[in-house]
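>>> Attaching a predicted model along with its sequence, questions to come.
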Amino acid sequence: MRATGVGSLPGENYPEAVRVVLGELADLPYLPELPARGAIANMTGRALAVLDGLDADLQPAGWRLTGTGGSPGVDHRRARSLLAQDLDTLEELAQDSALVAGGGAFKVQVTGPWTLAATVERPRGDKLLADHGARRELAQALAEGVRTHIRDVRRRLPGAQDVIVQVDEPALPAVLNAQVPTASGFGKHRSIDLPEASQGLEWVLGAIADEGATPWVHSCAPGTPLGLLRTAGAQGLSVDLAQLSAADHDELASSLEAGDTVALGVVPALAPDSAPTDKTVTETVERWLDMLGLDASHDIVLTPACGLAGADWQWARTVSRILGESARHLA
């Protein structure tokens, strides 16, 4: 039993965020995301920094692709530079950890192709979701970019035996159910059929597996099709326990029995009126396992319910501590 974070943390102090992750979640640390630093640091900006062969710039309405000419906008260049700087910081602060000495595991996050398609605009306006060719090109560029990203992480953390790439797809249910608004705001984009949705994910998840890394998919949105994620190649499913349906519980049980990982969101992302303790979290996970007829020998990772960008630093530290202690109890 291990504990980790979903990805985002509050504030703008990146070295401090890395120290907290390495200190509190040493069994499975991750590359923090601090969206408070602006659009170049949010989940969309981070993913665009990884893209291979597509250029983007930042408009008042958000990120927009500009083509394939090798001329990224100034904000796109800043996003790539910031990611490199953050990896430099991680490399420096991880020198005394197993990530360098050997035997460690490490997780990075990247926004998935369907959430990107629902977020980023095409050059002539409206979301990439409206254009079949653009959707395909985006997924393939993301797949190639993730390959390079994994190699860069391995170069910096030579002791990381297991590199996990968490593909974030919070918008996937909206994409599949025609709930993404058009640019005018008066309509919705057409739903994406399941074979195309699966193929886009397969390109990205397959690229991760080809590099010898472990592909996970995370979504804390209700209605996420967990079966689709598994058939597309996800070897780990990261979910919010409070959002699960009965069918989701069955899918997660099947995933665990097949030897895959379930990252279970068990602590609120925002501080509640009555904060849980490591004891109550441990009991919650034990009840869930009892309900499924399973035990703690399966590969379960404890996480917050979702990202912690909206929390304060006190709660973010508390969450990391609670998760770490709960994982030790269950182990």
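That came through fine. Residues are numbered from 1 along each chain as shown.
>>> drop to CA atoms for contacts and neighbour counts, all remaining ones
Noted.
>>> Next one: Asp55 relative to Ser71, how far apart?
From Asp55 across to Ser71, the span is 6 Å (C-alpha to C-alpha, to the nearest Å).
>>> between the two, which one's more packed in?
Counted by other C-alpha atoms under 10 Å, Asp55 and Ser71 do not tie: Asp55 has more neighbours, with 20 against 15.
>>> nearest spatial neighbour of that one, skipping sequence neighbours?
Pro72 (4.5 Å; C-alpha to C-alpha, 6 or more residues apart in numbering).
>>> Where does that neighbour sit: helix, strand or coil?
coil (DSSP: H, G, I helix; E, B strand; the rest coil).
>>> Show me which residues of stretch 143-158 are buried.
Of the residues in stretch 143-158, those buried by neighbour count under the rule 16 or more other C-alpha atoms under 10 Å are 143-150, 153-154, 156-158.
>>> Now do the strands in this structure.
Using DSSP state E, the strands of the chain run over 2-3, 55-59, 62-67, 104-111, 160-168, 214-218, 236-240, 261-267, 300-304.
>>> would a markdown table of those strands with distance to Gln314 be doable?
A markdown table is the format used below for the strands of the chain (distance: least, C-alpha to C-alpha, whole Å):
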| stretch | distance to Gln314 |
| --- | --- |
| strand 2-3 | 18 |
| strand 55-59 | 32 |
| strand 62-67 | 31 |
| strand 104-111 | 23 |
| strand 160-168 | 25 |
| strand 214-218 | 24 |
| strand 236-240 | 21 |
| strand 261-267 | 14 |
| strand 300-304 | 14 |
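>>> can you tell which of these is closest to Arg122?
strand 62-67 (5.2 Å; C-alpha to C-alpha).
>>> From the contact counts, what lies against the closest one?
strand 55-59 (3 or more C-alpha pairs under 8 Å, 6 or more residues apart in numbering; DSSP states H and E).
>>> hold the first one in mind and look at this next one:
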Amino acid sequence: MSLEASTTPDTTSSPDTITATGPIVVAGTDLLGALTAIRGELGDPHLPSLPLLPDRGPGADAAGRAAALLEELPVEIGPHGWRVSARPGEDLRRSRSLLASDVNVLADLAGAEQIPATRIGVTVLGPVTLASVLDLPGGERVLSDHGARRDLADSLAAGLAAHLAALRTALPGATVTLRIDEPALDAVLAGTVATASGYRTLRALDRAEVRQTLRQAVEAARGSGTADVVLAVEPAPLPLSLAREAEADALAVPASALRTAPDALGEYLDDGGALTVGLETTAVDRRGTRGLREVSDLAGQVLDPWQRLGLPVTRLPQLTVTTRMPAGALTGTRAPAGAPDAGRLPALLRRLVATADALETTARDA
């Protein structure tokens, strides 16, 4: 994967404040409680979001949420997960009902607040990863068939544009940030995605096709009035040039990726690129008790590699901090172990905001 910085001119304004945003996946079934915590703790300039609560059952997981967006491409739950079907059925209706209900709950909560919502973040499982987990009627992955991949990309782009436009209508005056999650991106480019049988792997996709597929989703978001698009990956290595080629505004990566980031990261930031950094927010003590890490530890996960790379702290305002999702969080059907529930969200969000404040102080004092 190339690491050269793109020469695409920057058309975005550089951010001037380090912000925090919440987890993508929340455990449990209490959406109202989760949204109340998120909107209560993440006031301006931070980014409240609409999380996934997969513990609510089929259709509430990341693949089910993406399935609800597909236009003219019916899907259903098969023996091994979601698959393309001949006609819409109960599984798809449930997924779409959950999505509509979630947006309504968010709109009702925002409408009851004294201060109108100014920002909202939403996530979608990206077209590349969706093709690697969605099956064809015969059982093989959509990823294996060029025509099926194209149809899926077209369907998701159309449905995503409609969803984002509806979200802006539900939250009038609020700007929308879309996070496109592509945890399988590196595996797809490397040709290591297993076939349905598990006995071999699917051929790697051409980088140009991946770039065009991602750009199609980004353009759909832009066409619906989305303010910012974030491409989220589990990188090895950091796909800086791909993010720029797909015209994403930012990359979302785990903090651990900064330890092996290339020199081109400085060029990426200089060109106006931004980062959402997933921090390891919890630790297990000697007694086996899991708790939140201190702010100094969380800030150090950014500052230590930042300094080793020789990056100026004046670039820190191009960061958003969040909590890192465990591996497989977006390809499973339940919330992963360690995912916070609504009751634990306020403490986590306060810690993330405090970390953003600490990094902001460092940048300001430089």
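That came in fine, so what should we check first? Small disclaimer: the values here were computed from a predicted structure and weren't measured.
>>> chain center to stretch 145-154 of structure 2: distance?
Taking C-alpha atoms, centre = their mean, to the nearest Å, the mean C-alpha location of stretch 145-154 of structure 2 is offset from the chain mean by 22 Å.
>>> Structure 1: matching residues for that stretch?
Following TM-score structural alignment, the aligned partner range for stretch 145-154 of structure 2 in structure 1 is 131-140.
>>> excluding its backbone neighbours, what's nearest Ala148 of structure 2?
Val142 (5.8 Å).
>>> Next, the contact list for that neighbour, please.
131-136, 148-149 (C-alpha atoms under 8 Å, 6 or more residues apart in numbering).
>>> Let's have those residues in a markdown table, adding neighbour count.
Listed next are these as a markdown table, based on neighbours: other C-alpha atoms under 10 Å:
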| residue | neighbour count |
| --- | --- |
| Ala131 | 23 |
| Ser132 | 24 |
| Val133 | 21 |
| Leu134 | 25 |
| Asp135 | 26 |
| Leu136 | 19 |
| Ala148 | 17 |
| Arg149 | 21 |
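>>> quick check, nearest of those to Leu258 of structure 2?
Of all the contacts of Val142 of structure 2, Leu258 of structure 2 sits closest to Ser132, with 26.5 Å by C-alpha to C-alpha.
>>> what does the closest one align to in structure 1?
So Ser132 of structure 2 corresponds to Ala118, using TM-score structural alignment.
>>> do you know how far its match is from Gly62 of structure 1?
Taking C-alpha to C-alpha, one finds Ala118 of structure 1 at 12 Å from Gly62 of structure 1.
>>> between these two, what contacts are shared?
Joint contacts of Ala118 of structure 1 and Gly62 (C-alpha under 8 Å, 6+ apart) do not exist.
>>> that older thread, tell me how far the residue nearest to Ala148 of structure 2 lies from Val128 of structure 2.
On the measure of C-alpha to C-alpha, Val142 of structure 2 and Val128 of structure 2 end up 10 Å apart.
>>> circling back to that earlier point, mind telling me what the residue nearest to Asp55 of structure 1 corresponds to in structure 2?
Pro72 of structure 1 maps onto Pro88 in structure 2, by TM-score structural alignment.
>>> Likewise for Val267 of structure 1?
Checking TM-score structural alignment: Val267 of structure 1 goes with Glu280.
>>> Now its match: closest residue in space that isn't a chain neighbour?
Leaving aside its sequence neighbours, Glu280 of structure 2 sits nearest to Arg324 (C-alpha to C-alpha, 6+ apart; 5.7 Å).
>>> Quick one: average offset of the top helix by length along structure 1 versus structure 2, please.
Ranked by residue count under DSSP state H, the longest helix found in structure 1 is helix 132-156. Compared with structure 2 after the fit, helix 132-156 of structure 1 shows a mean deviation of 0.7 Å (mean C-alpha distance after the TM-score superposition for structure 1).
>>> okay, the angle between that helix and strand 104-111?
160 degrees (axes from the mean of the first three to the mean of the last three C-alpha atoms, to 10 degrees).
>>> tell me how far helix 132-156 of structure 1 is from the chain's mean position?
Chain-centre distance of helix 132-156 of structure 1: 14 Å, with C-alpha atoms, centre = their mean.
>>> what's the answer for stretch 125-142 of structure 2, then?
Distance, stretch centre to chain centre, for stretch 125-142 of structure 2: 18 Å (C-alpha atoms, centre = their mean).
>>> repeat for stretch 33-50 of structure 1
On C-alpha atoms, centre = their mean, the centre of stretch 33-50 of structure 1 falls 12 Å from the chain's centre.
>>> Which stretch of structure 2 lines up against that stretch?
Aligned by TM-score structural alignment, stretch 33-50 of structure 1 falls on residues 52-69 of structure 2.
>>> how about the matching stretch: buried residues?
Those would be 52-56, 58-69, for stretch 52-69 of structure 2 by 16+ other C-alpha under 10 Å.
>>> Next: stretch 247-263 of structure 2.
In stretch 247-263 of structure 2, counting by 16+ other C-alpha under 10 Å, buried: 247-258, 261-262.
>>> Just put those residues in CSV and tack on distance to Arg94 of structure 2.
Shown next, in CSV, are those (distance: C-alpha to C-alpha, whole Å):
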residue, distance to Arg94 of structure 2
Glu247, 33
Ala248, 31
Asp249, 33
Ala250, 32
Leu251, 32
Ala252, 30
Val253, 31
Pro254, 32
Ala255, 36
Ser256, 37
Ala257, 37
Leu258, 40
Ala261, 42
Pro262, 44
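>>> so how far is Gly300 of structure 2 from the match of Val267 of structure 1?
Distance from Glu280 of structure 2 to Gly300 of structure 2, counting by C-alpha to C-alpha: 11 Å.
>>> Appreciated, that's everything.
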